[in-house]
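>>> Give me a model of this one.
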Amino acid sequence: MQVVEKTVKNHFGTLSPRMTRYRETILEAKPYVDAERAILTTQAYQAHQHEQVDVLRAETLVNILEHMSLYIEPDSLLAGNQARQNRWAPIYPEYSMNWVVDELDQFEKRPGDVFYITEETKQELREIAPFWKNNTLEDRGYAAFPPESRLFYDLGIIGADGNITSGDGHIAVDYKNVINKGLKWYEQRVQTAMAKLELTDINDQKKFYFYQASLKVITAVKDFAQRYADLARQQAEQATDPAKRAERLQLAQILEKVPYTPATTFYEAIQSVWLVHLVLQIESNGHSVSYGRLDQYLYPFYQHDIESGIITDEQATELLTNLCLKTLTINKIRSWAHTEFSAGSPLYQNITIGGQTPDGHDAVNPLSYLILRAIAQAHLPQPNLTVRYHKGLSDKFMRECVEVIKQGLGMPAFNNDEIIIPSFIRRGVKKADAYNYSAIGCVETAVPGKWGYRCTGMSFINFPRTLLIVMNDGVDPESGKRVLPGYGKFTDMHHYAELTAAWDKSLREITRQSVIIENSCDLALEQGYPDILCSMLTDDCIGRGKTIKEGGAIYDFISGLQVGIANLADSLAAIKQLVFEQQKITPTELWHALETDFANADGQRIQQMLLNDAPKYGNDNDAVDDLIVDAYQPYIDEIAKYKNTRYGRGPIGGLRYAGTSSISANVGQGHSTLATPDGRHARTPLAEGCSPEHAMDIAGPTAVFKSVSKLATGDITGGVLLNQKMSPQILRSDESCMKLIALLRTFFNRLHGYHVQYNIVSRDTLIAAQKQPADYRDLIVRVAGYSAFFVGLSKETQDDIIARTEQSL
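Reported below is the predicted structural model:
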């Protein structure tokens, strides 16, 4: 820890004294469960449940913003809080209450992601629970699942917990318009559109309710800002220090202006962005609500204020670090089943910097550098930071990015313009929009303010478990239930081609079932849980008079997540070589070893052969890499056939594609997966993202890049997530840093890689942190497409991170 602090101080400087104090109060805050939003939501639903659903949702947000507790921390320059205290997690009862009541007494006993709760809060939640019985998104989602598809969900073969227990999120709204035009401009657009309606037309009548709800929400946000302005003035009146009084009066004046009217200064723009970002997450508990290209839309304000002498770089950095700290105050509690897919309580709030302008020029500006500095100084797992890489990105900027990587934040992640932009354009995205894409949440990408929900984040398909079902003639070996027609038992097969033929047919059917599950979730969300503010700030919902779920967004592409790619690759390689080509293991012997989890001497002998005698994905070996490319293709082909629920209702697209951003689902889905032919033990974690299995990538980082680049990255538009791990000692010299930059350029320029991110932390440090967590409170690790405080993770997730291969240059 001392090394990290010294590095930050020497290269990026330190936090200002006030931000240092503020950071300490946030890190010291214990995460409690907060019932306030749940109570206010229940009140609103009881009073307005007779209203049209758009109006009901608007009235709910109005009630919350009007009555929720407010505070402005002494050291914060920005106003806006999600719950009654920083890091407290609100309950969103309209989405799900069953798990909340069931787990009330378990929150403090979790093995990771612990939340505290008072007896008073437990009682408050139990009192409102009866109103929500059979009246939540979860209840409606379950009811919408056809029985055959429900079986795949119940067995954990297809996971979609997050889709029916929370809102959508996975979006970046049009913050550029918010700060340049203000909510007043949106209000005028709504009023103009409303005046043109012909209410005898039922379609126009439906639009009327959305417009009516939008006007209510705009007023609510304006009044919410005014509540903070009043509080700031009250604090000014109570201040004895003239500087503090002037500071709070300035904040009050800003809040009386934004976000309703346009911002004119950098300070106003950041406050406007933060308040809207906050309200979006009060409106809905969908995660991955992201900031978009922060360095692009804030830069004109920064440039103006610097040139006018209104602000200094130090003051601008302080505001940016304040924004980072505020971002961390937002928290979310999930059911334990969902938590296993999102270990570390991540919100995936992503900032994107770098990239290109629509004419192909480098978009890096002085604010891009300042954001890197702020992220390094704040030293937090949130917000996520993504750098858009392109061939013209300078070595100077890349070097600064590497300096941030050295801080051990797991950031920035890199997304590759050279693969993402062409992929978007091929799918019908206009060139100017494609060049304006940003990261959304983890590794997924979309056009801010023009793209619908969940560009990635739909259902999770467990590839290794699917393979076991295929090998067992369509019967799930975990439950003994038949889930697929079956195309023969593995023990009766004589050729590898028989297995791949069965895999192809089976995977297509499971893909089909995932679409049915996803459509059921989307149907329930559309019918009962529209996000009015989020829709209003996404083009062209106002123009069409539709919420996002109804087809209001300009673009609407989605993707599910495929889990255990490396396990599938290594399993197929072992089967092909050891069973069918070399015949060292018979099909019966292998199946028995899997059923018994490699018990006894013979099982252990077979396991060692699987681990050591077959090629492994991640080592640039075509013998295994080509197998996973071929095995993945049926999913890529099949998912492209199915439209989403917005197809033909307005947006460009309405289609699906593949994605590998499995977050921490590799741990949760590993629990329900028996032993696999790659030698993995039953119930242990699967490989995450598209990263190789732990300790199997032994040929170095270049070989990993080559293996990953063989995947159909141009078709996996939902994101090809690659985690890499290095020891801090590797990057101590300038020469090593430049080697890493050269390696990244090779991966992106020549191999057409999609994404990569780095954990720069030693195995010894992680083990020490397990033993003495109090000494490593702010040790940060990259879990998947996001970072988290290491000591807050369950031991199982910690062990999974420790076991990852530590690469060298």
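>>> Could you use CA atoms for every contact and neighbour count after this?
Noted.
>>> can you tell me which residues contact Lys643?
With contact set as Cα atoms under 8 Å, 6 or more residues apart in numbering, Lys643 has these partners: Gly654, Leu655, Arg656.
>>> Spell out the secondary structure type for the last one.
This means Arg656. strand (DSSP: H, G, I helix; E, B strand; the rest coil).
>>> right, and the helix or strand after the lengthiest helix in the chain?
The residue-count maximum for a helix in the chain (DSSP state H) belongs to helix 202-238. With elements assigned by DSSP states H and E, the helix or strand that comes after helix 202-238 is helix 242-255.
>>> can you give me the angle that following helix makes with helix 202-238?
Interaxial angle, helix 242-255 versus helix 202-238 (axes from the mean of the first three to the mean of the last three Cα atoms, to 10 degrees): 170 degrees.
>>> how about helix 242-255: buried residues?
For helix 242-255, burial by neighbour count (16 or more other Cα atoms under 10 Å) applies to Lys244, Arg245, Glu247, Arg248, Leu249, Gln250, Leu251, Ala252, Gln253, Ile254, Leu255.
>>> Adding distance to Ala675 as columns, could you present the residues you listed in JSON lines?
Output for the buried residues of helix 242-255, formatted as JSON lines (distance: Cα to Cα, whole Å):
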{"residue": "Lys244", "distance to Ala675": "62"}
{"residue": "Arg245", "distance to Ala675": "65"}
{"residue": "Glu247", "distance to Ala675": "61"}
{"residue": "Arg248", "distance to Ala675": "61"}
{"residue": "Leu249", "distance to Ala675": "64"}
{"residue": "Gln250", "distance to Ala675": "62"}
{"residue": "Leu251", "distance to Ala675": "59"}
{"residue": "Ala252", "distance to Ala675": "60"}
{"residue": "Gln253", "distance to Ala675": "62"}
{"residue": "Ile254", "distance to Ala675": "59"}
{"residue": "Leu255", "distance to Ala675": "57"}
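>>> residue contacts, the residue nearest to Asp362 when sequence neighbours are not counted?
Spatial nearest neighbour of Asp362, excluding adjacent residues (Cα to Cα, 6 or more residues apart in numbering): Gln356 at 4.7 Å. By Cα under 8 Å, 6+ apart, the contact list for Gln356 reads Asp362, Ala363, Val364, His390, Tyr435, Asn436.
>>> which one of these is nearest Gly753?
Relative to Gly753, the closest of these is His390; by Cα to Cα it sits at 11.4 Å.
>>> Would you mind confirming that that closest one makes contact with Phe414?
No - look at His390 against Phe414 with Cα atoms under 8 Å: they stay out of range, at 9.8 Å.
>>> quick one more, to check against the first:
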Amino acid sequence: MVQVSPRIEKLIEHLYASDPRVEAERAVLITESYQQTESQPIIIRRAKALQHILENMKIVIRPDELIVGNLTTTPRGTQIFPEFSNRWLEDEFDRIEKRTGDVFLIDQSTKEALSETFKYWKGKTTNELATELMAPETIKAMDAGVFTVGNYFFNGVGHISVDYKKVLKIGLKGIKEEARIALDGLDLGDPNAIEKSHFLEAVIISADAVITYGKRLAQKAVEEAVVATDTNRKEELNTLAQLLKRVPENPAESFYEALQSFWIIQAVIQIESNGHSISPMRFDQYVYPFYKKDVEGGLLSEDKAQELLDCLWVKFNDVNKIRDEASTKAFGGYPMFQNLIVGGQDKRGLDATNLLSYACLEASAHTKLPQPSISIRVWNRTPDSLLHKAGEVSRLGLGMPAYYSDEVIIPSLENRGICLEDARDYGIIGCVEPQVGGKTEGWHDAAFFNIPKVLEITLNNGYVDGKVIGLHTGTVESFATFEQLESAFKEQMTYFVNLLVNADNAVDVAHGTRTPLPFLSSMVENCIDKGKSLQEGGAKYNFTGPQGVGIANTGDALLAIKKLVFDQKELSLVELKQALDTNFGRGSLTPTSAPEPVQESNSLDLTKLSSEKLVELLQGLLANDSSNSAVATKPTTTANVTKDGEYIRSLLLNGAPKFGNDIDEIDYLVREVALVYCEEVQKYKNPRGGTFQPGLYPVSANVSLGLNTKASADGRYEGEPLADGVSPTSGRDVSGPTAVLNSVAKLDHHIASNGTLLNQKFHPSAISGEQGLRNLGSLVRGYFDQKGMHVQFNVISREILLDAQKNPEKYKNLVVRVAGYSAHFVSLDKSIQEDIISRTEQNF
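Got it, this is the predicted structure:
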């Protein structure tokens, strides 16, 4: 086994020496450029803005680095991208350093510089245009918590993997030449010739800008070599300078050049747009020829190659971004979702595992950092040795790698119109989203759709907090059968998915209009040929992928209602709704959802009520608080209501099976809930000429969406997190890990082609020793044999997590799986920490 170089620990220590800092440099530079190019086409303005940034930003080579290219002056700092949104940041200036998660430092001079630049952008951001394009009822649904499009509403799109292989093969000089040939060959009679020429010119400007950035890094390496006192460091810097004079302008010729060229591309994509999930994907495939030539050919030692790879792994963690405070509760832990996947099949259907696949897993084991988010593709010919290596990394407790099934993902992509050869070459973007690298604009994470909220709205006849948000599909008194309630729920789902599509398409158009990305587009197939940016539909494959959240809660709730209300008649829908409105007697955090019906008279004739209704009314009056009394100082709740609410909750929890225990009745109802969402989403098209495809994963939005959702009929209290992805609700899966996998495998993962997410948490003892590794491998293979799509593991004890909450200073390096990504536990908002702690701890 290759040992960890002492250099790696030094790099990590330097990277995490302090909290990340907000910087104003990019915001100032892009504003300067935009002010100078106001009369020019937007795609040209974007290219010239990137050029201005890369020619003027401060160049930094951090101590001991072998892979260089900075996005910010300070380690893990964040630049600001005012062209997407900025008002929220100015509103939060004084709270950024006081957050409970994702803390950033910001000094007064930075605040002042940013405030000054923001004046220029008023009325010019993608956020403002997207809002203007949305229907009023769409905005009402978003405000009510039915769905959120926060990722792209405030930020760049990201969620892309470019053709890194092409850059390594022909260099940016080759891409420039392609654009030049296309520009010279334009048919001037083409009605789109003007727009195409602008795009191609922008590609050339952008490529030149990145070449200049590489040469500025080379010059910085020369300058540092001159003053270096350590002989070894002087030699390292001189070697770097020679590399950077060649790449990324020219094709890479060595493993070291390939890594350095790759990193500059990775960094500049982030500088051009602050979208996250810029994913290397099948890194072990397109970099392997250089590894094979140098390492297997004896030109580079295995130890040195691993050190270079480990240095790159540390560098991934230098990328950061600031999100609004609300989003930190959905994407906590400074995540950047740079997904790198190993193994799987090649385009011909043969196993693609190679020595670099193992070296990549080893790099994650050496660095023990959240980035890159490493994954593994598994099929029936995956070598046991690769699965064994993956298991060794899993039990380090990093929550990585995530495991993906070729047997499900390849046909699911084919079903979306992707050819077999491309489908076999898929990787993972961000959390769990399958995509063909270098050919796709996937718009993954386009929204998070709160399915339990739709059931809540159904039970309230379209109301949320007294306001009409949905359709009037019937009061609870009007539902005589479960089928009527189910039909109303599906009708509301159809309505809200339509609004979700309106929101996504509005944001899509806004990005295409105001923030096209010429450099990013130049490295995706078909854009140069079409003369179109990604944002205008230039990619070979175009999708929009919104996620459904809370299928387990919704299925568990519907079955509880069916059994307890309609089959066994243990309670009425009216009684259930009252319990939900009062948060099972605890008192609702928000007003009741539906307004009281208007009475023609202020008086009520008690003589017209039956004795049963009279008793019910009097009990209700006794249960109500005395807030209308002139002498009341605070609401009161009687013991009787608390008991009744908790009794009803107990019925809901214990009176019907719960998803995750391998019980067909509930498992297939959850499957049906998921299909209601997925089948509706896939009906729609996007403005880029592509289609919508559904996913079933929340990142960690199940926590924030839960905060905005009232008590639900699965027994969940108001404000508690929703179920995580396709995982069972925490604590309800009581029959062991295999039962969970059996339940989740019954879902139709093929239709959820934008990805499904299954989290499992194991006590470390469960996979200790060789037998533990074999058990884990068998569990993965068994689940994938049943057509599950994805699974990932947190291997850590509850006791450690609780201690980390109490003593964060002892656990600064503790990395855990949050959702489709890993993060340092102590950097997470407490609500996300609690969600991780509450997950069922499995054992064999």
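>>> mind listing what the equivalent of Leu468 of structure 1 over in structure 2 touches?
Alignment note (TM-score structural alignment): Leu468 of structure 1 maps to Glu456 of structure 2. Each residue near Glu456 of structure 2 by Cα under 8 Å, 6+ apart is listed here: Thr709, Lys710, Ser712.
>>> Most neighbours out of those residues, which is it?
Using other Cα atoms under 10 Å as the neighbour criterion, Ser712 leads the contacts of Glu456 of structure 2 with 30 neighbours.
>>> surely that one meets Glu720?
No - between Ser712 of structure 2 and Glu720 there is no contact under Cα under 8 Å: 9.8 Å.
>>> Now Pro289 of structure 2: which helix or strand?
helix 288-291.
>>> Give the helix, strand or coil label for Tyr642 of structure 1.
coil.
>>> Phe496 of structure 2 versus the aligned partner of it in structure 2, what's the distance?
Structural alignment (TM-score structural alignment) places Tyr642 of structure 1 against Tyr684 in structure 2. Look at Tyr684 of structure 2 and Phe496 of structure 2: by Cα to Cα, to the nearest Å, they are 13 Å apart.
>>> Equivalent analysis for Lys329 of structure 2, please.
Distance of Lys329 of structure 2 to Phe496 of structure 2, given as Cα to Cα: 23 Å.
>>> quick check: stretch 348-360 of structure 1 aligns to which part of structure 2?
Counting by TM-score structural alignment, stretch 348-360 of structure 1 falls onto residues 337-349 of structure 2.
>>> in the stretch 401-550 of structure 2, which spans are strands?
Remark: strands assigned in the stretch 401-550 of structure 2 by DSSP state E, counting those that start in this stretch are 402-405, 426-429, 433-436, 440-441, 444-450, 463-464, 467-468, 541-549.
>>> Now do the contacts for the aligned partner of Asp602 of structure 1 in structure 2.
Taking TM-score structural alignment, the alignment pairs Asp602 of structure 1 with Asp644 from structure 2. Contacts for Asp644 of structure 2 (Cα under 8 Å, 6+ apart) come out as Ala579, Phe584, Gly585.
>>> sorry, back to before: pull out the buried residues from the helix or strand just after the helix holding Pro289 of structure 2.
For helix 288-291 of structure 2, the succeeding helix or strand toward the C-terminus, using DSSP H and E, is helix 302-316. Residues of helix 302-316 of structure 2 classed as buried by neighbour count (16+ other Cα under 10 Å): 302, 305-316.
>>> same for helix 302-316 of structure 2, what does it pack against?
Judged by 3 or more Cα pairs under 8 Å, 6 or more residues apart in numbering; DSSP states H and E, helix 302-316 of structure 2 is in contact with helix 6-15, helix 255-272, helix 355-367.
>>> Mean distance between the helix or strand that comes right after the first one and structure 1 after superposition?
Elements were assigned by DSSP H and E; along the chain past helix 6-15 of structure 2, the next helix or strand is helix 25-36. Helix 25-36 of structure 2: mean distance to aligned residues in structure 1 after superposition is 1.0 Å, counting by mean Cα distance after the TM-score superposition for structure 1.
>>> against structure 1, where does the helix or strand immediately after helix 25-36 of structure 2 in the chain fall?
Using DSSP H and E, the helix or strand that follows helix 25-36 of structure 2 towards the C-terminus is helix 42-56. Aligned using TM-score structural alignment, helix 42-56 of structure 2 spans residues 53-67 in structure 1.
>>> Map Gln807 of structure 1 onto structure 2.
Mapped onto structure 2 by TM-score structural alignment, Gln807 of structure 1 lines up with Gln842.
>>> Just list the residues touching its match, thanks.
Counted by Cα under 8 Å, 6+ apart, Gln842 of structure 2 has contacts Gly736, Pro737, Gln760, Lys761, Phe762, His763, Ala766.
>>> Now do the closest residue in space to Met458 of structure 1 that isn't next to it in sequence: how many residues are near it, please.
Of all residues beyond its chain neighbours, the one nearest Met458 of structure 1 is Gly560 (4.3 Å), with distances taken as Cα to Cα, 6+ apart. Using other Cα under 10 Å, the number of residues around Gly560 of structure 1 comes to 28.
>>> Gly560 of structure 1 and Leu655 touch, don't they?
No - applying Cα under 8 Å, one finds Gly560 of structure 1 not in contact with Leu655, separated by 11.5 Å.
>>> hang on, the earlier thing: now tabulate the contacts of Glu456 of structure 2 in JSON lines and tack on secondary structure.
Formatted as JSON lines, the contacts of Glu456 of structure 2 follow (three-state DSSP):
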{"residue": "Thr709", "secondary structure": "coil"}
{"residue": "Lys710", "secondary structure": "coil"}
{"residue": "Ser712", "secondary structure": "coil"}
